[in-house]
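Novice: The amino acid sequence is not available; the structure is as follows:
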């Protein structure tokens, strides 16, 4: 699977660990930055990852900042992106099962790395249930003011 990956400075260390984990799992990783601990503004990297997912250049995205909140807010501005902030396994699973989430947002400062790895695995392994949820996804996509 091709996965777009991005972080700001507060998520840089976790992004680098996730990049290694994803590559070791056989995924193609498109690192959208940041590339150091130098201060940066999270909307820049969130937009790069969200655009890659929205344009079909990546099947999924993973975004990391200090809390994951800013990344999820920014990514969800893009039409076709359904970003889930997942501080737990259940958030990741439900985001995929019910919302067909295609971007996972994580907080380096709030979630231990071993749990983040489990959350990532759950996100990637969980399938969208379809059914009644399709109607709801269609409604999300049709809302005026959606993204880009």
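Specialist: The structure has been received and is ready for your questions. This one's a predicted model, so the numbers in the text were calculated from it and none came from an experiment.
Novice: use CA for all of it now, contacts and neighbours both
Specialist: Will do.
Novice: in what helix or strand does residue 16 lie?
Specialist: helix 12-24 (DSSP states H and E).
Novice: take the one below as the second:
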């Protein structure tokens, strides 16, 4: 059974619960990294916890939620092994997997409804990474470019 980690701030608690139920219904095990109530919390703390779960191999993929999705995606993407994609519909979720090999789906709880969130989840889970022409670009996401004009990486 595959494990998917979920993390949210206070704005995303309801959507996180909904998506956890969706995941369980699809046969996934859920690792809930919090938060679990309406008290105000700092989204970076939960983004970092999710990034750690992915980078240590505890889970292969994750789902992160905050009010807009912007803050938690910034926190997640500070880790070079994370490719967190803020998605607003099924198409952006599908493309995040096909072209970017996203390993974290990010949603804005105040931006989308439950049905759109479900569409994003399904697209994220069911879409494979294409590789091919995208592979070199994705490799550059985990390694900053050198100062050369060619865009070659230094690691």
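Specialist: Right, received. Where do you want to start? All of these numbers come straight from a predicted model, not from anything done at the bench.
Novice: Tell me how they score on TM after superposing.
Specialist: Once superposed, the chains reach a TM-score of 0.94 (TM-score structural alignment, normalised by the length of the first structure), with 144 aligned residues with a Cα RMSD of 0.9 Å.
Novice: returning to what we had before: who does the helix holding residue 16 of the first structure touch, helix- and strand-wise?
Specialist: strand 2-7, strand 28-31, strand 60-65 (3 or more Cα pairs under 8 Å, 6 or more residues apart in numbering; DSSP states H and E).
Novice: Centre of the chain to the first one, how far?
Specialist: Mean C-alpha position of strand 2-7 of the first structure versus that of the full chain (Cα atoms, centre = their mean, to the nearest Å) differs by 8 Å.
Novice: Relative to the second structure, what is the average displacement of it?
Specialist: Superposing on the second structure places strand 2-7 of the first structure at an average distance of 0.6 Å from its equivalents, by mean Cα distance after the TM-score superposition for the first structure.
Novice: Mind telling me which residue is nearest the centre of the second structure?
Specialist: What sits nearest the mean C-alpha location of the second structure, by Cα atoms, centre = their mean, is residue 104, with 1.9 Å.
Novice: In contact with that residue, which residues are there?
Specialist: Residues near residue 104 of the second structure by Cα atoms under 8 Å, 6 or more residues apart in numbering: 61, 62, 63, 64, 82, 83, 84, 85.
Novice: and with 7 Å instead?
Specialist: 61, 62, 63, 64, 83, 84, 85 (Cα atoms under 7 Å, 6 or more residues apart in numbering).
Novice: preserved in the first structure, out of the residues you listed?
Specialist: Mapped onto the first structure and checked by both residues aligned by TM-score structural alignment, their matches' Cα atoms under 7 Å, the contacts of residue 104 of the second structure keep the contacts 61, 62, 63, 83, 84, 85.
Novice: now those residues as TSV including distance to residue 77 of the second structure and neighbour count?
Specialist: Putting these into TSV (distance: Cα to Cα, whole Å; neighbours: other Cα atoms under 10 Å) gives the following:
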residue	distance to residue 77 of the second structure	neighbour count
61	14	25
62	13	24
63	13	25
83	6	24
84	6	28
85	9	28
